[in-house]
Structure formats: structure tokens, C-alpha cells
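Colleague: Provided below for reference: sequence and predicted model.
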Amino acid sequence: MKSTTTEPLPCIGVVLAGGLSSRMGRDKALLPWKGRPLIEHQLTVLSDAGVDDVRVSGDRPGYHGIADAQPQAGPLGGLASIAETLPGDVDLLVIPVDMPLLQPGLLQRLRTERPRARSLCFVGHVLPLRLRLDADSRNRLLALLRHGEPRERSLRALQAAICNEELALSAAEAAQLTDCNTEMTWSEVSG
């Protein structure tokens, strides 16, 4: 008798750490957070959320980072480079390096709720993101990277192309999604 349940796909955690940190004025991935670099904290948060493996998007040799094959293409370029290293279908659980308040429990929600969603994020936020990486999403990702209009080369455009779904957030959960792009925000969060 054939089973009606399907095995969940492997879930790979991805820390987006390839940006220029231009608004911050210094490398966000190396900012000190609770006694260690922020990138290490984010890798631990992903591991604690129960992913099967973790990857770093960006030229981060000390963290086995995967450099963007198409430089200056933003998070989309980083995801495309990660996708090239992963055979077959997987779910990606993608977080930015500059969101230090993220907790594993919130990421577990994103990882496990609505298992059939091809793309899933929280209402009002592009990241964190769960993305089903399959032939269709890979093709759409590459097509968007070839697009001439920079605004069309975005995570938001990818989410729209593959019918992104959203999860509601409580106020406490929403506070975890503070991204530290500027020195001012970093001071508020880390102070």
C-alpha cells in the first residue's frame, strides 16, 4: 500500500552575510554580539532551530562562506550561489546576518508551519524566509538575476513569482525581526 504522507525535504539554514554593510559603515557580520561575532550567533540560532545543515552566503572564508557568483546582485545573487551547491530539492531557511534578536522558536515556526508552501515569511517582512528550492524556483531565481531592472532582482520579486505565503506575528515575535542596518539601530539593540 502506498503511503499518503511525504517525507519532509532536508532543511538547509542560510545566513545572508555577503552585503557591503555600507549603511552600517563596518562589517555587520563581525559585530560583537554576546561575546562572539554576530555571524556565529546567527549560525547557532539556525542550528538550534533544527535545520539539517547551515551555509553562509558571502565571501567568508573563516565560515566556509560561498561567494556570490554574480557580485553586487544582493541577496538574490547569494541565494543563487548557494543553490548551485545544493543538488536536488531542499527547503532553505534564510536569515540575514543583521537580525540578532531572532530566536530559534520563531524560526521553528517558519520551518514547520504550512509545509506545502513554496515560499513562506512573516507578515510585513521579507526575511526570514523559508524557500522551497526546486527546479521551478531555481529557474525563476536565475531569470530574475538576468532581469535588467534592479528592483526586479529582489527577494520580494522572487517571493511574488512563486506565490509567497505569510504567517501572522505577535508583537513579541515582531520585535525579534529588528534588522540592524545602521549604527543607531545597532546601538539600540546591543546597548
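Modeller: Nice, I can see it. Numbers count the residues shown, from 1 in each chain.
Colleague: when you work out contacts or count neighbours from here on, use the C-alpha atoms and nothing else.
Modeller: OK.
Colleague: just give the nearest non-adjacent residue to Gln108, would you?
Modeller: In space, and not counting its chain neighbours, Gln108 is closest to Ala49: 5.2 Å by CA to CA, 6 or more residues apart in numbering.
Colleague: how about the one you found, what does it touch?
Modeller: Shown here is Ala49, whose contacts under the criterion CA atoms under 8 Å, 6 or more residues apart in numbering are 104-105, 107-108.
Colleague: now list the buried members of those residues.
Modeller: Neighbour-count burial within the contacts of Ala49 applies to 104, 107-108; the criterion is 16 or more other CA atoms under 10 Å.
Colleague: switch those residues over to JSON lines; also include secondary structure and distance to Pro61.
Modeller: As requested, the buried ones among the contacts of Ala49 are exported to JSON lines (DSSP: H, G, I helix; E, B strand; the rest coil; distance: CA to CA, whole Å):
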{"residue": "Pro104", "secondary structure": "helix", "distance to Pro61": "25"}
{"residue": "Leu107", "secondary structure": "helix", "distance to Pro61": "26"}
{"residue": "Gln108", "secondary structure": "helix", "distance to Pro61": "28"}
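Colleague: so which of these comes closest to Ala174?
Modeller: Sorting the buried ones among the contacts of Ala49 by how near they are to Ala174, with CA to CA, puts Leu107 at the top with 12.1 Å.
Colleague: tell me how far the nearest residue to the closest one once chain neighbours are set aside lies from Gln103.
Modeller: Once flanking residues are discounted, Leu107 sits nearest to Ala49: 5.9 Å by CA to CA, 6+ apart. Taken as CA to CA, to the nearest Å, the spacing of Ala49 relative to Gln103 amounts to 8 Å.
Colleague: let's bring in a second model and compare:
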Amino acid sequence: MIETLTALILAGGRSSRMGYDKATIMLDGMSLLDRAIDLAHQAGATSITILGRPDHPLGVADNIQYGGPARAISAWASGLQKPTQALVIPIDMPLLTPEILSLLIKEDSGGYFEGHYLPFTAHVHPGTAPDAQRIQDLLRIFGVRKLTLEGTLLDKFTNINDPQALKKLLALQTRE
């Protein structure tokens, strides 16, 4: 039986399209990294690991710097000592909510939403050390179930990858 929920926060990318570290972007008085940590706590994570952040107290270095999220998750999985439910949260989706994540968490086989490989949950067992280069491959290897997403929730999957996306998000928030 899997009793732990470990949040894996993906924070190790180059942020080349943004031009600076996305983890430091401030939104409503919190950095995107702090928002992701807070979201993980609200979703019920019993532990949090920040992939690609060896300088953070909760962080670990990527085994291949800038090798991508799938490789970082694979490296994490290779060190597991007991079965774990992983909740994978990207740093650059600041509108995700605990309610959305709970839909994934309660899936027995893990889950992701159709059209969005991130976030996802997966039940990962020791000895599962996939050498995946793409998130889609991990989802298949871990046996994660594809879920249908309600249209009203689509805006919560806004991804902040470049200055234009950030500007658009900030403009929307000012209107609200």
C-alpha cells in the first residue's frame, strides 16, 4: 500500500525563452517556486523534492543538467526505497489549484489530463528506473491514466514560458 505523497516540483530548466529564472518570478507576492511548494502542501504532500535546485533545502541536482524533466524524474525514481505516489508539478503553471491536483491524486493508477502531460500523479515502485527522455514515455511506463478535463478548468493550465505569457497573465489578474 502506498501511503506517502511526494511532490516533485520541476524547477531545473534553463528558462531560455523567459530570459531569466522562472522560479524567481513574483506573482501575488510569492515566487513561482514558493507558489509550487505551497500548492504541494495544500494538495497533501507528505514530502517535497525540488528537482534541479541543489541550492534549495528541499532541492536536488539533476543527474544531467538541463536533461529535461523526464530524465530528472527518472533519476529520482531510481533512488526510491519504498513505493511512493508522486505528484509532479511544473514550476511554470501558477494557476493550478489543490482541487485540480486532488482529481489526479485520487486516481488509483495515477493520472494526467488529456492534452496536458503536466501535472501528473504516478505510483512509483522501487526498481522502477526508467530511462525516459519524454514525459509521455514516463506516463506510459508508470501506467498513468488519461483523464478528461472540464472546459472551465482549461485556463488553470496556463503555462508561463516567455515574457509575453507572463504579461498576458498579469494583465488578466489585474482585471479580476
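Modeller: The structure has been received and is ready for your questions. Computed from a predicted model, the values in this text were never measured in an experiment.
Colleague: of the buried ones among the contacts of Ala49 of structure 1, closest to Gln72 of structure 1?
Modeller: Nearest to Gln72 of structure 1, judged by CA to CA, of the buried ones among the contacts of Ala49 of structure 1 is Leu107 at 27.4 Å.
Colleague: hmm, back to that, aligned partner of the residue nearest to Gln108 of structure 1 in structure 2?
Modeller: Under the alignment defined by TM-score structural alignment, Ala49 of structure 1 is paired with Ala43 of structure 2.
Colleague: now for the aligned residue in structure 1 for Thr158 of structure 2, how many residues are close by?
Modeller: Structural alignment places Thr158 of structure 2 opposite Thr178 in structure 1 (criterion: TM-score structural alignment). A count of nearby residues for Thr178 of structure 1, using other CA atoms under 10 Å, gives 15.
Colleague: and what about Thr178 of structure 1, helix, strand or coil?
Modeller: Per DSSP: H, G, I helix; E, B strand; the rest coil, the secondary structure class of Thr178 of structure 1 is coil.
Colleague: which residues does it contact?
Modeller: For Thr178 of structure 1, the contacting residues are 99-101, taking CA under 8 Å, 6+ apart as the criterion.
Colleague: distance of Ala157 of structure 1 relative to Glu166 of structure 1?
Modeller: Applying CA to CA, the value for Ala157 of structure 1 to Glu166 of structure 1 is 15 Å.
Colleague: swap that for Ala49 of structure 1, please
Modeller: For Ala49 of structure 1, the distance to Glu166 of structure 1 equals 19 Å [CA to CA].
Colleague: got it, and Ser190 of structure 1?
Modeller: Counting by CA to CA, the gap from Ser190 of structure 1 to Glu166 of structure 1 is 28 Å.
Colleague: ditto for Trp33 of structure 1
Modeller: According to CA to CA, Trp33 of structure 1 stands 29 Å off from Glu166 of structure 1.
Colleague: and these two? Which one has more around it.
Modeller: Glu166 (18 against 15).
Colleague: so what corresponds to that one in structure 2?
Modeller: In structure 2, the position corresponding to Glu166 of structure 1 is occupied by Lys146, as judged by TM-score structural alignment.
Colleague: and what of Pro128 of structure 1?
Modeller: Taking TM-score structural alignment as the alignment basis, one finds that Pro128 of structure 1 is matched in structure 2 by Pro119.
Colleague: does its match count as helix, strand or coil?
Modeller: Three states are possible here, and by three-state DSSP the one that applies to Pro119 of structure 2 is strand.
Colleague: now the nearest residue to it once chain neighbours are set aside: which helix or strand?
Modeller: Beyond its immediate neighbours in the sequence, the residue positioned closest to Pro119 of structure 2 (CA to CA, 6+ apart) is Ile89, lying 5.0 Å away. With elements delineated by DSSP states H and E, Ile89 of structure 2 resides in strand 84-90, which encompasses its position.
Colleague: what's that strand aligned against in structure 1?
Modeller: When structure 1 is aligned by TM-score structural alignment, the counterpart of strand 84-90 of structure 2 is residues 90-96.
Colleague: so what touches the matching stretch?
Modeller: For stretch 90-96 of structure 1, contacts defined as CA under 8 Å, 6+ apart pick out 9-17, 42, 51, 107, 110-111, 127-134.
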